[in-house]
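Q: Provide a 3D model corresponding to the input given below.
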Amino acid sequence: MMKKIYIMISAAILSLSACTVEEEILDEVNGGKVINNPENVEMIVAPAYAYLRDLQNRSGVWGTIQSVTDELAWPARGSDWVTPDLQALFTHDYAPTNSYVRNTWNSFMLGITRSNVALKYLSEFPKSPKVDGYIAEVKFIRALCMFRLTDNFGKFPFREFTETDYSKAPTILDRQMAVDRMIKELNEVIPVLKNKLEIPYGRVSKAAAQMLLANVYLNHEVFTGEAKWTETVQQCDAIINSGQYSVADDYWGMFQYDNAKYLQNTESILSVIYDETIGLTGSVWIPITLHYNQKFGSFTSLWNGCCTTPTFVNTWDTSDKRFSDKRLISQLGFNQGFLIGQQYSPTGVALKTRTGAPLVFTKEFSIKNSKEEEGVRVVKFAPNPSTTNTSNAGNDFPLYRLSDTYLMRGEAKFRSGNLTGALEDINYIRNTKRGMPAYTSLDLDKILKERGFELYWEGNRRTDLVRFNKYRDAREEKNYVTPAYKVLLPIPLSAIEANPNLSQNPGY
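A: The predicted structure is shown next:
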């Protein structure tokens, strides 16, 4: 199982995590035996798979890329959360010295590096279907990092795993070069990768690579100026028509603390595995947003941090089942989804702020000086009410799921003029599966909103806003249109200092 693979990480590479498994120190001889023995292939690929957990990092990828959108803000609250680099993300005042932008860049580059290390050792093993399969899986992870770099930064240095002469500078891939390489490599690995039922849950499947390729095609016009809607539809067709996945009937079942089995049996095209019972915990979904006084179970240290925005909340019909769910309210005191208005303890007592005012979450907030109760909170991933772990969560994270495939296909059909097909796909999610009134007509604004309703806080929003030409729009606390050059994030100053061949994105 992939969970066993993850446990092996601490024994193989001690710096990857602070898991509680027993540490094994390998000397040079025994270490060489590990990396040169094909029987240890899972151990070789484990660091690349473990990297996927970094995509949910609040101080790196997830926390940065969400914070530049209308889905997530980190307001300063008095003397709490006064972090100029965080607030600058929301107001689009980010600069090449922004530490969160740097963390995000470094994360994607780390994913490529870990993948290349794995590919180097795998390539030295005798060829076999098993080794070839793992090579294809690791190449997918590397391509995923390349996609994220292309999307967010526009260019990046790249070295193939066979290029071991580090005295030579790496190639700088621009968007066209990166896109061409990703398309070629994904088309090469798709026939090698296995179907869902042939591999354990959590492993990279053929559909995962098709999903990434569909994303490359969906954003191809943004990246290169040339649309690839037909190709997007073809990749989505391959996933949907495989019959291996089904859209979840219980939307919130995908985000419970024990969501692995439900995801596996329904929508999960690729999920990042977490398991708090063995120390594999994820992002701090709960402490980062709940107020200090929303204590429950063993959760007694809450941080009163991030919130969402009036701009995003106002797109919703609050009767939408995706807006909130109350199945755990008697144990938590709060619902899943959007937390607005008076908040209560698990026993029903109306909570107060630290100054004694009613704890009423409001839509409005100030990015530079919010009151502690300002801002609508979001709890997408449910905590385990009976856990003894008081920080990170054990929910699996659905990196790719089938609902997104339908929405991507519907968008591509609409943009290519197939309005009937687009309406069928969007309404399949909106109406058939989520119970909202079916659309009788469609436009890009409705499609973007539907993506927000279905996929909020799952890490897609920045890419979507850019593709729909909404990223630069004025909104609360950013009452101006963002300059066009800031659609790309700045290349971190540290990266440019380390590589004289890497130039800054124009405008910074």
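Q: rest of the way, CA atoms for contacts and neighbours
A: Will do.
Q: Pull the distance from stretch 153-171 to the chain's centre.
A: Relative to its parent chain, stretch 153-171 has a centroid offset of 25 Å by CA atoms, centre = their mean, to the nearest Å.
Q: So which bits of it are buried?
A: Residues of stretch 153-171 classed as buried: 153-159, 161, 170 (neighbour count, 16 or more other CA atoms under 10 Å).
Q: distance of residue 471 from residue 502?
A: 26 Å (CA to CA, to the nearest Å).
Q: Settle it for me: which of these two has more neighbours?
A: More neighbours surround residue 471 than the other of residue 471 and residue 502, with 21 against 18 (other CA atoms under 10 Å).
Q: give me the number of residues near the closest residue to the more buried one other than its chain neighbours?
A: In space, and not counting its chain neighbours, residue 471 is closest to residue 465: 4.7 Å by CA to CA, 6 or more residues apart in numbering. Neighbourhood size, residue 465 [other CA under 10 Å]: 18.
Q: just residue 270 next, same as before
A: Around residue 270 there are 24 residues (other CA under 10 Å).
Q: How about the contacts made by it?
A: By CA atoms under 8 Å, 6 or more residues apart in numbering, the contact set of residue 270 is 202-205, 208, 398-401.
Q: how about those in CSV, adding distance to residue 256?
A: Below are the contacts of residue 270 laid out as CSV (distance: CA to CA, whole Å):
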residue, distance to residue 256
202, 17
203, 21
204, 22
205, 24
208, 22
398, 12
399, 15
400, 17
401, 15
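Q: Now render those residues as CSV, adding distance to residue 75 and secondary structure.
A: Formatted as CSV, the contacts of residue 270 follow (distance: CA to CA, whole Å; DSSP: H, G, I helix; E, B strand; the rest coil):
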residue, distance to residue 75, secondary structure
202, 35, coil
203, 37, coil
204, 37, coil
205, 39, coil
208, 36, helix
398, 27, strand
399, 27, strand
400, 30, strand
401, 31, strand
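Q: now the other sequence, so there's something to compare against:
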Amino acid sequence: MFKYTIKVGALAVLMATATACVNDLDRTPKYDVTSASVYNDAANYKSVLAKLYAVLSVSGQQGPAGKPDISGIDEGTSNYMRLLWKLQELPTDEAKIAWNDATIQDINKITWSSSDGFVTAMYNRIFYMVALANEFIRETTDEKLSSRSISGQAATDARTYRAEARFLRALAYYHAVDMFGSVPFVTEADAPGAFQPRQATRVELFNYVEGELKAIETELAAPGSGEYGRADRAAAQALLARLYLNAQVYTGTARYADAITYAKKVIDAGKYTLDANYANLFLADNNTSKEIIFPITFDGTRTQTYGGMTFLVHASVGGSMPINQFGVDGGWAGIRSTKNLNDLFPDLTGTADKRAMFYTAGQEREITDLGNFANGIAVTKYKNITSSGSAGSSLTFIDTDFPLFRLGEMYLIYAEAVLRGGAGGDVPTALNYVNLLRTRAKATPVSSLNLDQVLQERGRELYWEGLRRSDLIRYGRFTDNTYVWPWKGGVANGRGVDAKYNLYPIPASDLVANPNLKQNTGY
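A: Predicted coordinates for the structure are as follows:
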């Protein structure tokens, strides 16, 4: 299991020489190893690869605080997964947060600006991943492996690691395409050091991510055959399926047939199966699930962070919720649901649909006060408890992994792409996939299917999994006035907002640092 035990010394050259995009990332190198001492020894390569994966889950070198990857921002609040979750969920009809940290309420209300610290931190995390991946890819070319006399199995492993680094870079650029649209573009071909990269268009970035994922598809481990927590072929295929589902938004050209093709590749591989119990997907031993294609992994001992799943589990607990049922040492009383999410389910008890995982005692359905955790029904989806009922290894830091890609999403991508007219699939199969999810949840199967039903089913199946903002944008419902939710646009009943908010702004600080950049329209 690929839980991150990182050899800090082997990461120094990455911290010191990675190509910068954002004010040189304000990195503070603190180590004394050199590129030669790291990459001349093939035994170091997996440790350096672990750092790349760890960028998704932790934000420093010792955890939970004290040696940040990027100086000037809080380690806990600037964690990649925590930022991704907040920017994808808090502006939507699924979640609101009660805190007043910096500009977080602007995220709740969809009223952010180009100087927003959370938006800037997400942008910086994306390019930190890109910088580290570029360096690793640059140092593991076939030519460099040969020059270091790295051959045989060591060279084969290095090539696989290189493909995984390209996947992680493609994932970061995918998040850039989805959230920011047009951003600075750097690859391993750009020499290390501070410079002002050009800004690639959203279409260019889409094509780049697509090309990278297709190029490495066969270089990654076969679906389900690799080490848990590492990207395999199915992870690349799942990301391609998600990319193609959103292609109309990203490029103006629909690619629904391709979405079907790549969702089918994952499904037809036969290596992933629906977990019999939906709740088990979000527990401390979810690493045993056969449904999860690619997780962001966490461990209470080895990935100690106040971001990631530590945030998601602790911040979900508050009020009268019994902390022992969540495997934590206290609740942070932060995030809860909106009535729109509640209304997707026949009831909040889980009787008619086991995916309805809510806590209602002492909680009000209406959110009249964003700063009051008791306004909004609490969500019990994520716990630091195993499927056998025992607590995780730590009550402070969480063992539960975050399922970034899983089979249930592939079923729903297939269904939506078919209904949007994609070739290569059929409605009966789409209906069957949706009903497999509903049957697992003990919900009544449906006899027909339309696009609105698929959006609702995505809400029931995938809520709080970091996808809702993209879903609402794809359906044209994120900014307009025809569909509203509490505090959309900064008012209690909700209202439409400017279409500019379909993209986050390029941070003002980067516009100053790089005159090659142009701000997204409207900011």
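Q: still on that earlier bit, export the buried residues of stretch 153-171 of structure 1 as JSON lines, with columns for distance to residue 438 of structure 1 and secondary structure.
A: Below are these laid out as JSON lines (distance: CA to CA, whole Å; three-state DSSP):
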{"residue": "153", "distance to residue 438 of structure 1": "37", "secondary structure": "coil"}
{"residue": "154", "distance to residue 438 of structure 1": "37", "secondary structure": "coil"}
{"residue": "155", "distance to residue 438 of structure 1": "41", "secondary structure": "coil"}
{"residue": "156", "distance to residue 438 of structure 1": "43", "secondary structure": "strand"}
{"residue": "157", "distance to residue 438 of structure 1": "46", "secondary structure": "strand"}
{"residue": "158", "distance to residue 438 of structure 1": "46", "secondary structure": "strand"}
{"residue": "159", "distance to residue 438 of structure 1": "48", "secondary structure": "coil"}
{"residue": "161", "distance to residue 438 of structure 1": "49", "secondary structure": "coil"}
{"residue": "170", "distance to residue 438 of structure 1": "51", "secondary structure": "coil"}
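Q: And those, which is closest to residue 319 of structure 1?
A: residue 153 (37.7 Å; CA to CA).
Q: Just give me the match in structure 2 for that closest one.
A: Superposed on structure 2 with TM-score structural alignment, residue 153 of structure 1 falls opposite residue 180.
Q: What range does stretch 509-517 of structure 2 cover in structure 1?
A: Taken onto structure 1 by TM-score structural alignment, stretch 509-517 of structure 2 occupies residues 494-502 there.
Q: sorry, back to before: can you tell me which residues contact the residue nearest to residue 471 of structure 1?
A: Residues counted as contacts of residue 465 of structure 1 (CA under 8 Å, 6+ apart) are 69, 448, 471.
Q: Now with 10 Å, please.
A: Neighbour list for residue 465 of structure 1: 69-70, 448, 452, 471-473, 487 [criterion: CA atoms under 10 Å, 6 or more residues apart in numbering].
Q: mind listing the helices in the stretch 401-523 of structure 2 by residue range?
A: Along the stretch 401-523 of structure 2, counting by DSSP state H, counting those that start in this stretch, helices occupy 407-419, 427-440, 451-462, 468-474, 508-513.
Q: now the stretch 51-200 of structure 2
A: Using DSSP H, counting those that start in this stretch, the helices found in the stretch 51-200 of structure 2 span residues 80-89, 104-109, 117-139, 142-147, 152-179.
Q: so can I have TSV of those helices showing distance to residue 255 of structure 2 and mean neighbour count?
A: Output for the helices of the stretch 51-200 of structure 2, formatted as TSV (distance: least, CA to CA, whole Å; neighbours: other CA atoms under 10 Å):
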stretch	distance to residue 255 of structure 2	mean neighbour count
helix 80-89	23	24
helix 104-109	30	22
helix 117-139	25	24
helix 142-147	34	14
helix 152-179	16	21
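Q: so can I have CSV of the ones you listed showing distance to residue 449 of structure 2?
A: Listed next are these as CSV, based on distance: least, CA to CA, whole Å:
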stretch, distance to residue 449 of structure 2
helix 80-89, 26
helix 104-109, 32
helix 117-139, 36
helix 142-147, 50
helix 152-179, 27
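Q: quick one: which of these is nearest residue 440 of structure 2?
A: When the helices of the stretch 51-200 of structure 2 are ranked by distance to residue 440 of structure 2, counting by CA to CA, first place goes to helix 80-89 at 24.6 Å.
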